[in-house]
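> The following block contains a protein sequence and its predicted model.
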Amino acid sequence: MLKKLVLFDIDGTLLKVGNINRQVLADALMAVYGTEGNVRHHDFSGKMDNRIIYEVLQHVGLSLSAISEKFDAVKATYIDMFRKNTTPDDVRLLEGVPALLHELSSRTDQISGLLTGNFEASGRHKLILPKINHYFSFGAFADDAHHRDELPSIAVERAYLLTGKKFSASDIVIIGDTRYDIQCAKVLDARSIAVATGNYSFEELQKHSPDVLFENLAETALVIEKIFNN
C-alpha cells in the first residue's frame, strides 16, 4: 500500500550538469533574440527555466511582449541544442543518489516523482544520460506553470491520476537543494528534506527551516528513515 509521495528536484539534488547547460542556453538566446542577455552571470539556482529566460532578457532591456513573442521558439531551440550537445560526460550524479533511488524503487509503499524548474524534455535528458530517468514515471515541470509554487499541486494531482491515491500533506516529502524547494513543501504543508549539494550552503538552507537537512544523500538508511518517519 502506498504511504509516501517523494518528489525530487533535479539540478543540485540528484545531479550536476557542467557548463554546457549555460552555454547552450546562451546559444539558443542568441539564435532567437540576437542577445544572450546576462545569462553568463545569472543565478539559476532553484529557478524555473521559463523564468530564467525572462529574467536574463529583461536585464538587457527586452520587453515582456518581445520575449513572449519568441518564447516558444527559444524553448524549442534550447531543448534541441541541449539534447544534441549534452553527453554523459557532462552529467555527474551526486553522492548517494544511485543507492537512494535504487532503495526507493524496491519499496511498494512509495512512489517517486519530479518537482523541478526544468523543462520536461531537457530535464529528462539530464536523467537519461546517467540512466536514472526510469525511476520517475511522472513529475511537474517548467512547462506546467509560470511560478514554482504552482508545481506541487500539479505533481500531487498527477500522482493521484497515476495511482488513484490522494496523498495528504503528511504523506508528501519534497527533496531539494534550494530555498525554493523548501518553500514548495510549505505550499502544501508537506515535509521538506533539504540537501546542501547545490549552490546553497548548509547554513543558508538552515535559515529557511527545512524539516530535515543533510550535507548530502550519502547515508541511504538515514535518508530513508527521514522520508518514512515524520
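Okay, I see it. Numbers count the residues shown, from 1 in each chain.

> make it CA atoms for all contacts and neighbour counts henceforth
Will do.

> burial of the closest residue to residue 93 other than its chain neighbours, as a residue count?
Using C-alpha to C-alpha, 6 or more residues apart in numbering and skipping residues adjacent in sequence, the residue nearest residue 93 is residue 15, 4.2 Å away. Residue 15 has 19 neighbouring residues, counting by other C-alpha atoms under 10 Å.

> structure B:
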Amino acid sequence: MTGVVAALRAVRGRVDLISTVVTGNLKASAVVKLEAFDLDPLVDIEIGGYASDVSHRPALVGVAQRRARDKYGVSLDRSNSVIIGDTLEDVRTGREGEAYPSSVSHPVRRRRPNSNSPARMSFSRTWRT
C-alpha cells in the first residue's frame, strides 16, 4: 500500500513510538513477508503478536503489549495503542483487543457495468470505540 514505508519510517524515527505487527500469520510467515518488502527493519518483530502465539486475533494485541512492556518498560492499553489495518477484521481486532482501531484505504479496482475500462474506488472509514 502506498505510504506504508514512509509511515513506518516516521514512527521508527521517534523515540516515543514503537511499531510492530499483530497478524493472523505465524511468526515465521510474517517475517518472510516483512523481509520481502524490506519492512523488517522498520518494525520490532520481537514484540509482535502472531498466530503462533494464540489463534484469537484480538488476543494478539495483549501479547504484543506485554512484550513491549517487558522489553521497553512501557504500559500499553487502549489509550496509547493503535491498530492500523485495511480490513474489517483488523478493526475488530483493535476493538476487541486493547487498542484503538484505525483503518486505511487503498484503491480497489472494479469494472464499470457494461464497460471494459476499470474504475478506481477508494473506501475509508475510521472506526471509533
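Arrived safely, thanks for sending. Please read these numbers as outputs of a predicted model, since none were measured by experiment.

> related to what we said a few turns ago, what's near enough to touch the residue nearest to residue 93 of the first structure?
When the contact criterion is C-alpha atoms under 8 Å, 6 or more residues apart in numbering, the partners of residue 15 of the first structure are 91, 92, 93, 94.

> Narrow these to just the buried residues.
91, 92, 93, 94 (16 or more other C-alpha atoms under 10 Å).

> in stretch 170-177 of the first structure, what counts as buried?
171, 172, 173, 174, 175, 176, 177.

> Just want to check the distance between the third one and residue 76 of the first structure.
Residue 173 of the first structure sits 32 Å away from residue 76 of the first structure, taking C-alpha to C-alpha, to the nearest Å as the criterion.

> Repeat that for the fifth one.
Taking C-alpha to C-alpha as the measure, residue 175 of the first structure falls 28 Å from residue 76 of the first structure.

> Tell me how many other residues crowd residue 54 of the second structure.
14.

> now residue 186 of the first structure
17.

> what lines up against it once you look at the second structure?
Under the alignment (TM-score structural alignment), residue 186 of the first structure maps onto residue 95 of the second structure.

> Quick check: closest non-adjacent residue to its match.
residue 101 (6.1 Å).

> name the element that neighbour belongs to?
strand 100-103 (DSSP states H and E).

> And residue 66 of the second structure, by the same measure?
Going by DSSP H and E, residue 66 of the second structure is part of helix 57-72.

> next one: residue 11 of the second structure
Judged by DSSP H and E, residue 11 of the second structure forms part of helix 4-12.

> I'd guessed residue 54 of the second structure sits against residue 64; true?
No - counting by C-alpha atoms under 8 Å, residue 54 of the second structure stays clear of residue 64, with 11.3 Å between them.
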